[in-house]
Each structure stands twice: as structure tokens, then as C-alpha cells.
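*Asks:* What follows is a predicted protein model with its sequence.
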Amino acid sequence: MAIDALSSKKAGALAVIAVSGVSLMCIPAVARPAGTADHRPAPASAGGGGGGAAPGAPKLPGGLSALSWTVADADSGSVLASKDAHRKLAPASTLKTLFAVTVLPKFSAGTVRQVSAADLDGIGAGSSVVGVRKGERYKVGDLWRGVFLRSGNDAVHVLASMNGGWKVTAREMQETARKLGARDTTVKSPDGYDAPGQVSSAFDLTVFARAGLANADFARYCSTVRADFPSAGGTTRIENTNRLLAGSQGMARYPGIIGVKNGYTTNAGNTLIAAARRDGRTLLVTVMNPQSGEANGVYKEARSLLDWGFRSAGKAQPVGTLRTTGVTHGAGGPPAQTVAHSAEADDEARDGSTWRSAVALWAGGVGALVLAAGALLAWRMHARRDSSGGGPS
């Protein structure tokens, strides 16, 4: 009997240990959040303190004087090389890419607007204009050509009025930037005109261009070299001010060029987002405020970076990644898939993962205690039966 009781005690203790061990083994470990490294730029593209390309890639071009620049693969979102990509600088008219990403899907190209005096209020002194006139009627498609080809702030003002006004549009642009994971951008003037506190970065502008190129209307407008714009008594021929696209002002047209947008203000200097496609690969290069003082400097530096990017195919490992994959569509088009995977989304996923892990730990611990208590109770009942002679012999 004593031997049986001792055996029962040992069995009960072993049962408790075994059950507890199995329960603890089933508790999920708190893991490092998946995707964190994939969605946050590497130090070379994090701004503030240089940058560069990955080991094994071709040597970066010499003579780069821009305060900030990036080279990225538009399809994968990989940043191939950069310098101070998150440095906050005045964007000039390259900010019109964010304006287009925000507003372009809302109105079909054939929508007609009769321009009022209020539509043209507040255009900054010295602004680039396409020649929009009060009282005249314009199709939305013409206004967008005025935005992309001539960087017309007058056309931006009319479209912003259609969108609910200047302040509403600035606020919506800010919201769009946030959704796309572009955290360096502060919007004050939707046309990119210099305004206190208005900044963006080479990284953010690349994000906007990538999101825009996913929209067929954006891609078409930003790649248009020449178009007719309505004017008194007929039309006026306008040409794109992006010299890499138009092949003008001493610059040859870049092979495979797509667009996207150039800009200039006194505060921003020259800025440019350029996209080009060769051999099934699309690259985006953003250059902000070259310091060389050389004529066409922003175009020459962008061209040399595009050349480097195409030479680096299959050689340059990403030094960072764009934080978004945005897909939009033109007004009246089919429903579109829209994804905004940002660092903020990663934070939310990490919080959710941590919360679920904590719940799993708690549930696992409670389960172990319940099972152990059950095993102990069974052992005691077995011991009582042994002492009363009712158990097996």
C-alpha cells in the first residue's frame, strides 16, 4: 500500500511537471516584428549624414553637388542609392506631384470649369502660369496639361477651387502624404510656391512620383512633351519645361524618359523628379538643389544618376526601401486597389503582435495551472481510494 501510494505521489508530481512543461512549450514567443527591416529605410537613405550605394555596385558618378538625392526602382520600391534622402528642403513645383496624386482622381478630364476671379486669387508674385483667364471655360484635362507642362500655378488654383479651396486642398495633400508614409512633408501651398514651413524631401517626392505613375492619367500628363492650350481666339502650343523630357535648352532628351516634374524657386533652387524606363526596368531619380551653379546642373546630375542606376541592374543591393505601394486610378475609371504600407502601419502591426503575444502568454499560463490542479486532484482521490482499500491490488 505504501509503495502504491508513493508511486501515486510520484505519478501525480510527474503529471503536474509534464502538463506544465507542455503548456509552456505551446506559448508563442514574442518575436521581432516581421517586415520591420523591409519597410524602414536603411541608414544610407535615412537622411542627415551622407549616404551612398551598396558594396559591389558601380562607383557613383562624380560631380554630384545636390543637397539631397535618391535613386530608386519604381517597380520594387528599392532605394538603390541616396544622399540625405530625408533632409527637409523646399520642394518648389515638384510638390505638384502630391497635388496631382491627391486631386487628379476626383474629376474626369472632360469636366468643364468656368473660371471665376475667386479661382485665381492668391497666385504668388512671379509664379509660373499657363495663361488661364477669368470668365473662360476650360476642360479639366487642359488644366492638368497646364500643371504638368508649364507648371502653371494658375491652373493649380482653379483645380484647387474645384476641390473645395486652397486650405482644404492643402489639408488633403497632407493627409495623402501621411497615408503614403511620407513623413518629411509639410504642405502650406499646394502649387509648391515658397511658403514658411513648407518642406519635403527627396525620399517623399520619390514616393509621390511612384504613387502617381501608378495612375494612367498622371503617367500620361507627366510624359506629354507638347500640347495645345486654349487661348484667346484659339489655342497656344505649350512645351514641357522638363528639359530631359523635351530635349530643350541645351539638354538632349534622355533615352527612355517618362517624366515626371521639375521645379524652381528662390528658396528651393532647382528640383527635379525624373523617371525613365529601359529593358523592362523603371527608375526614379530625385535631385534637390544642386550647389554647383552649373547651367542645367539639376538635369545633368539627374541624368548621371539615371545612367548609374541602369548600369547597376543586378549589381546594386537596396540600401533602403520606399515605404509605400500606392495605386490610384483616374476619375471614372475602374475600381482600383489601393495599398498604403507605411512605417505607421508597421507600428500598428507591431502593437497588435505584442498584444496578441501577451494574451497568448496569459492564456498559456492559466491553462498550465488548470491542468496541474486537475492532475493534483486526481492524485489525491487516488490516494484516498488506496487508504480505504477500494483501489486495485
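*Replies:* Structure's in. What do you need?
*Asks:* C-alpha from now on. contacts and neighbour counts both.
*Replies:* Will do.
*Asks:* which residues of the chain fall in strands?
*Replies:* According to DSSP state E, the chain carries its strands in the segments 51-53, 66-73, 78-83, 112-114, 137-139, 226-231, 234-239, 257-265, 269-278, 281-290, 320-321.
*Asks:* want to compare, so here's the second one:
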Amino acid sequence: MPAPKKTARRSLLVTSALLSSLALAAPAAVAAPSPSGSPSASPSGSPSASPSATPPATMSTVGGARLGQPGTQVNLASGVPVLPKDVSARSWIVADAESGDVLAAHNAHWRLAPASTLKMLFADTLLPKFPRTAEHKVAPSDLAGIGPGSSMVGIKEDETYTVRDLWLGVFLQSGNDAVRVLSAMNKGVESTVKEMNEHAEELQALDTHVVSPDGYDAEGQVSSAYDLTLIARSGLQKKDFREYASTVTAKFPGETKKGKKGKPVRKPFEIRNTNRLLSGDSDVPVYQGIAGVKNGNTTNAGATFTGVAERNGKVLLVTVMNPEKDEHNAVYKETARLFDWGFKAAGKVQPVGELVPPRSAAQAGAQPGANPSGEAGGSGNGAGGTAGTGAKPVASAPAANGSSGIGIALGITGGVLVLLAGGAFLVNRRWPLPDLVRRRTRP
């Protein structure tokens, strides 16, 4: 049951500086699902097949039976606004990021090519491993295997980059070169893919199967709107994830060249976030309250996007996959319409499902001895648990300073305070994101 918001917010304001982010470990690799279409997550590539035209008759029921049904799922009633009619995406979902309630969905568990939104899972898996100030000199082997036509941030061999530089390259420019370098730092692509699949299973993102860590076209690589939303929700528990996802522009190290008098000079260049709801475009204004997360686009996958936004103390997650409408920036326009609906419907519409907690958290919440509020200790490394059951973990972290182009506020939204320390966490029935929001000073 949700805690009273005012009390929770006062507690969070007092103690949020003590909180730290939790990296959820995972127990085992997930088996490859049968894809409904060929995956793709690079700007180009050779898709092995075209996505099916219709969703399967039966899909996963993680999060609730209705989420496994094809078509639009919503509980329209008196006072609930009608869903926007001009949403053409094959699959989408609107969820409350704090409570986990799914307000509405359309083919939520349809396994489709995720495009570069899969990089959210890459980041959620690897971010805790390397200090942001750590440096790495790029070897030629680090950049091996990058697919032709990949999106790149411009990493050069024999140049040194900080881990922060590399993550900005991943989030802002969707750089497959940055992904490959970070994978090399993580004992290679094969090891990274294995860990990503394990982490997906831990999160109960069971529609997801990773073949390439950068999400480039690969047979059998799939995810779903439901899974991408789970993954984003997990990532947003992490301070660095929130910073990178909400950064509009940043300086990226350039190539070292000879300057005057033969001295080496390395000038940075500006990179800009390709998330158009965050950075804007000619036909897409910056969305008020947007705070990330990740976009993707390929010929095979179409456009995909997961976004998080806050208005009036309510934090929503929206994922949109493959709009069929042939319109410039359609994925952002449809996401904005669903956000608008979600903020109007929040508190009025009855949910059609829920975003489930990680397996280890569900298991901890179901342990004997948990108190009446559903709290129990846990390491975050356990396995097992039943999808859609158990309590939901609460995570929090102090906000970090982002790069240029964004106004930052400590948006303390509703929830129950839980201290995260030493890799342990407490479990509660809600999973708020208390310091998530990095609002612009104006729309």
C-alpha cells in the first residue's frame, strides 16, 4: 500500500543524501526466446527477416494476465480521458514509475527488435563496474566487430578516455564504438552479453534476449515494450544512469593532433543527445518534465523509445516501439501523446497490470519474517521468485550535476524511505524514484 506522500517526502528530503544506488546482480542466463521479428539496433544493418505484421495470440503474462493479451488494454470509465487516436506503434506501454502500475498498454509483451533502446540494459548491467573517473587507452582490438553503418561517437585508437566520456558517448550519441570499448573493459563482448542476459532474467525482463551488447542487428535479439520499461526503471535507480540519460549536450575528447611548435593538442567537440524529447527538433518541442531515457532506430526495428517524465509530483514511464505511421519523429510525437494522456489519467484510471520487481527482491519480500509492510533484508543477488509476486524494492540516490543544457532540481516524489548500503536493500510494496527528475527551467 502506498505510504502517505507528505510524510514520505519529508523523510526523503532529510535522508536522501545518505542513499546510494544498487546494482542488481543476476543468477543465470536467459534462454533465447522465439522472436516475432528479426532484431536490429544500429542505424543500419542486414535484418534477417521482417517483423511479423500481427502480435502473437498469446504472450507473456508477467505483470498481469491482461498484459499478455494482444491489442489495447485500458480500463476506461467515467472521468478517465480517452486514449489518443493517433498512436500507430506496434507496441507501447504507459506506467507509473513509482508504484509500478501499468495505466494502459498495447501488445506490451510483443517480442520485437529493440534497436538502441537495448543499450539501457547494457548500461544498467555495466555502470556499477567502473569508476567514472577511471581512464582507458583504446586498443585496436577494442573496436573490432563494430557493424557497418553503426552509430558512432568518434572514438579513436590509442586515445585515452574516461569512463564518463564513454558513457556519455553511449547515452547521447548511441555510440556502438563506446559500447565496444566498455565491453572490452568488461572482459569482452561474450562476457558482456552473458551478463546482460543474466541481468535481464533477474529483472524479470523475460521477453529479452541479447546477442550483441550494442544492439546491432543479430538473429534472435529481441525485447518488448514491457521489458524495456522494466529495464529503464531499474537503470533510473542509479545516479550515473540518471545523469547520463538526462544530459542534453557534453564535450567529448577529440583526436590528438600536432599543434603549434609540434606540441600535441587534443580539442574536445560537442555531442548532443539524440533523444528529441530532451533536446528538441524542428517539429518536436522539448517535452516538459522529460528526464531521459533512450531512443533507437533501424530499418528493421523501426523507431523505438523509452522515456521518463515528471509533472506535478507524478513520474511516468512510456515505451513506444515501431510506429507504423510514416512521419518524421513519429516515435517522439506518439510518446508525447501517451505522456499527456498518462498525466491526465493518473489517479483516475484503474491499472491493467504492474511492473514486477526483480526476482531477488520478490524473493526477499516473500521470506518468512517480513514485517506487515512487506519489508525484509536482501542482498540483491538471490534467484528465484515468481513473476508478478512479492514486494517492490525502493531505491534512491542523490542527484548528480549533469552537463550543459539542463536545469536540475531534486524532485523528491512520493514513496517510502529505504536505506541502501553495503549491497543490501530493504523491500517495500512501492518502488519510488525519489530524486529522479532533472527538470528544465522552462518547457
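*Replies:* Nice, thanks for sending it over. Computed from a predicted model, the values in this text were never measured in an experiment.
*Asks:* circling back to that earlier point, tabulate the strands of the first structure in CSV, adding columns for mean neighbour count.
*Replies:* Shown next, in CSV, are the strands of the first structure (neighbours: other CA atoms under 10 Å):
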stretch, mean neighbour count
strand 51-53, 20
strand 66-73, 26
strand 78-83, 26
strand 112-114, 15
strand 137-139, 17
strand 226-231, 17
strand 234-239, 13
strand 257-265, 25
strand 269-278, 24
strand 281-290, 27
strand 320-321, 22
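*Asks:* can you tell which of these is closest to Phe203 of the first structure?
*Replies:* With CA to CA as the measure, strand 66-73 is the member of these nearest Phe203 of the first structure (6.7 Å).
*Asks:* can you pull out the helices in the second structure?
*Replies:* 5-15, 119-126, 163-173, 176-185, 189-202, 225-235, 239-246, 276-279, 330-345, 359-365 (DSSP state H).
*Asks:* Glu348 of the first structure is nearest to which of the strands of the first structure?
*Replies:* Closest among these, once you apply CA to CA, is strand 320-321, at 18.9 Å.
*Asks:* so that closest one aligns onto which residues of the second structure?
*Replies:* Alignment of strand 320-321 of the first structure against the second structure: residues 353-354, by TM-score structural alignment.
*Asks:* distance from the matching stretch to the first structure after superposition?
*Replies:* Mean deviation of stretch 353-354 of the second structure relative to the first structure after superposition (mean CA distance after the TM-score superposition for the first structure): 0.5 Å.
*Asks:* ok, and what's touching that stretch?
*Replies:* When contacts are defined by CA atoms under 8 Å, 6 or more residues apart in numbering, stretch 353-354 of the second structure is touched by residues 63-67, 95, 100-103, 388.
*Asks:* And those, which is closest to Glu255 of the second structure?
*Replies:* Nearest to Glu255 of the second structure among the contacts of stretch 353-354 of the second structure, counting by CA to CA, is Ala95 at 42.5 Å.
*Asks:* The closest one corresponds to which position in the first structure?
*Replies:* Alignment note (TM-score structural alignment): Ala95 of the second structure maps to Ala72 of the first structure.
*Asks:* for Val211 of the second structure, same thing?
*Replies:* Counting by TM-score structural alignment, Val211 of the second structure lines up with Lys188 in the first structure.
*Asks:* and that match, how many residues sit next to it?
*Replies:* By the measure other CA atoms under 10 Å, the count of residues near Lys188 of the first structure is 21.
*Asks:* Nearest spatial neighbour of it, chain-adjacent residues omitted?
*Replies:* Gln198 (5.4 Å; CA to CA, 6 or more residues apart in numbering).
*Asks:* check contacts around that neighbour.
*Replies:* Applying CA under 8 Å, 6+ apart to Gln198 of the first structure gives the contacts 90-91, 185-189.
*Asks:* Narrow these to those that are buried.
*Replies:* Among the contacts of Gln198 of the first structure, those classed as buried by 16 or more other CA atoms under 10 Å are 90-91, 185-189.
*Asks:* which ones are touching the match of Val211 of the second structure?
*Replies:* Shown in contact with Lys188 of the first structure (CA under 8 Å, 6+ apart): 170, 195-198.
*Asks:* can you check Thr235 of the first structure too?
*Replies:* 228-229.
*Asks:* That one -> the second structure?
*Replies:* Thr235 of the first structure maps onto Pro268 in the second structure, by TM-score structural alignment.
*Asks:* any idea how far Val320 of the second structure is from its match?
*Replies:* Distance, Pro268 of the second structure to Val320 of the second structure, by CA to CA, to the nearest Å: 34 Å.
*Asks:* Okay, the nearest residue to Gly247 of the first structure once chain neighbours are set aside and Leu376 of the first structure: tell me how far apart.
*Replies:* Nearest non-adjacent residue to Gly247 of the first structure, counting by CA to CA, 6+ apart: Arg253, 3.9 Å away. Distance of Arg253 of the first structure to Leu376 of the first structure, given as CA to CA: 83 Å.
*Asks:* Quick one: the residues in the second structure that stretch 380-387 of the first structure pairs up with.
*Replies:* Across the second structure, nothing matches stretch 380-387 of the first structure (TM-score structural alignment).
*Asks:* ok now that stretch, how far from the chain's centre?
*Replies:* Distance of stretch 380-387 of the first structure from the chain centroid (CA atoms, centre = their mean, to the nearest Å) equals 69 Å.
*Asks:* which parts of that stretch are buried?
*Replies:* Across stretch 380-387 of the first structure, burial judged by 16+ other CA under 10 Å covers 382-383, 386.
*Asks:* now stretch 119-134 of the first structure
*Replies:* Neighbour counts using 16+ other CA under 10 Å place 119-120, 123, 127-133 of stretch 119-134 of the first structure among the buried residues.
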